[in-house]
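Student: Everything below, folded, please.
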Amino acid sequence: MKLPADAAAALQIFQDASGWEQRARLLMQWGERLAPLSDEDRCDANLVSGCESQVWLLGRLNDGHWQFCASSDARLIRGLVALLLARVNGLTAEELRQVDLPGWFNQLGLSRQLSPSRSNGLNAVLKRMRELTQ
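Tutor: All right, here's what the predicted structure looks like:
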């Protein structure tokens, strides 16, 4: 499966990073790129269950391709979610079902940052995305 343009760009940037400190800075920068959600969008209906941090997720279908927007109250999670959005935005529902979350973060060199709780949280976000596409 071909990567979306944003995901390919992220992959290049993270693979070129020299060491963990640079990746951590990049992760925070990616999180800052997320468009802020309105107060109306930061409601319980859009809250992802299964995350220790608060994560809000919205999705819409556009010509058969999904676009998601999200936010979190935690900076590190915002960065991880931004990278997940780069990987999934523009995919069809079928392509979204095939996304390999651990593989994606491993390619980015970020798998050691995925503690079990963060990994569970990101899996919950991906699961919610898949539910929205049903």
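Student: contacts, neighbours, all on C-alpha from now
Tutor: OK.
Student: helix or strand for the residue nearest to the spatial centre of the chain, which one?
Tutor: Closest residue to the average C-alpha location of the chain: Leu84 at 2.3 Å, with C-alpha atoms, centre = their mean. Assigned by DSSP states H and E, Leu84 falls within helix 75-88.
Student: Can you give the contact residues for the helix or strand following that helix?
Tutor: Going down the chain from helix 75-88, the next helix or strand is helix 93-97, by DSSP H and E. By C-alpha atoms under 8 Å, 6 or more residues apart in numbering, the residues outside helix 93-97 that reach it are Met1, Gly64, His65, Trp66, Val88, Arg130, Thr133, Gln134.
Student: Restricted to buried residues, select those residues in PyMOL.
Tutor: Provided next is the PyMOL selection string for whichever of the contacts of helix 93-97 are buried by 16 or more other C-alpha atoms under 10 Å:
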select buried, resi 65+66+88+133
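Student: re earlier: and the helix holding Leu84, what does it pack onto?
Tutor: helix 5-16, helix 20-32, strand 65-72, helix 116-132 (3 or more C-alpha pairs under 8 Å, 6 or more residues apart in numbering; DSSP states H and E).
Student: still on that earlier bit, now flag whichever of the contacts of helix 93-97 is closest to Met28.
Tutor: Distance to Met28 across the contacts of helix 93-97 (C-alpha to C-alpha) is lowest for Val88, with 19.1 Å.
Student: For the comparison step, fold the sequence that follows:
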Amino acid sequence: MATEAFEDIAETFEFLDDWEDRYRHVIELGKAMPPLDDSFKVPALKVQGCASQVWLRPVIEGGRFDFQGDSDAMIVRGLVAVLHALYSGLPLAEVGTVDAAAELGRLGLDEHLSSQRSNGLRAMVQRIREEAASRA
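Tutor: Here you go, the predicted structure:
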């Protein structure tokens, strides 16, 4: 049940032969993402459990979930962009039904991220799910 934007990323990953190319693509996704205004880089929006600093700002409009995000690490900023593609635009009630581990597994991220990065990614997913559930 992935969004079209996430399917585009998955298709691109199918054409990239090695992990270094995929890693560069994730970084490029992060670079293409609009930056989060510094006024939102506050403790209340910071994701706990990430080795890098990560901020996620939920934006709910018309019962649909969206968020803005940022990180001080380029690869993590790219992971934020991947999660944005996975969740952005979904109805609030559907956010919790997304099997993020399976969807991200399609990209092979679970095999190539350090345990700290994997833990941080799980923390971001958990934060997204909690934010959507609290507003549903």
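Student: quick one on the thing from earlier: quick one: average offset of the helix holding Leu84 of the first structure versus the second structure, please.
Tutor: For helix 75-88 of the first structure, the mean deviation from the second structure after alignment is 0.9 Å (mean C-alpha distance after the TM-score superposition for the first structure).
Student: which residues in the second structure does that helix match up with?
Tutor: Aligning helix 75-88 of the first structure against the second structure (TM-score structural alignment) gives residues 74-87.
Student: Look at the residue located most distally from the centre of the second structure and tell me its secondary structure.
Tutor: In terms of distance from the mean C-alpha position of the second structure, Asp17 ranks first, at 22.4 Å (C-alpha atoms, centre = their mean). What DSSP: H, G, I helix; E, B strand; the rest coil gives for Asp17 of the second structure is coil.
Student: Please report how far it lies from Glu11 of the second structure.
Tutor: Applying C-alpha to C-alpha, to the nearest Å, the value for Asp17 of the second structure to Glu11 of the second structure is 12 Å.
Student: Also Gly69 of the second structure?
Tutor: 23 Å.
Student: Between the two, tell me which one has more neighbours.
Tutor: Between Gly69 of the second structure and Glu11, Gly69 has the larger neighbour count (other C-alpha atoms under 10 Å), namely 24 against 12.
Student: Now do the contacts for that one.
Tutor: Residues in contact with Gly69 of the second structure (C-alpha under 8 Å, 6+ apart) are Pro35, Leu36, Val54, Trp55, Leu56, Arg57, Arg77, Val80, Ala81.
Student: quick one on the thing from earlier: closest one to Val48 of the first structure out of the contacts of helix 93-97 of the first structure, please.
Tutor: Nearest member of the contacts of helix 93-97 of the first structure to Val48 of the first structure, counting by C-alpha to C-alpha, is Arg130, at 12.2 Å.
Student: related to what we said a few turns ago, in the match of helix 75-88 of the first structure, what's buried?
Tutor: For stretch 74-87 of the second structure, burial by neighbour count (16+ other C-alpha under 10 Å) applies to 74-87.
Student: In a markdown table: these, plus distance to Gly30 of the second structure.
Tutor: Formatted as a markdown table, these follow (distance: C-alpha to C-alpha, whole Å):
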| residue | distance to Gly30 of the second structure |
| --- | --- |
| Met74 | 7 |
| Ile75 | 7 |
| Val76 | 8 |
| Arg77 | 5 |
| Gly78 | 4 |
| Leu79 | 7 |
| Val80 | 7 |
| Ala81 | 5 |
| Val82 | 8 |
| Leu83 | 11 |
| His84 | 10 |
| Ala85 | 11 |
| Leu86 | 14 |
| Tyr87 | 15 |
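Student: Would you mind measuring from the residue farthest from the centre of the second structure to Val47 of the second structure?
Tutor: Plainly put, Asp17 of the second structure is 32 Å away from Val47 of the second structure if you go by C-alpha to C-alpha.
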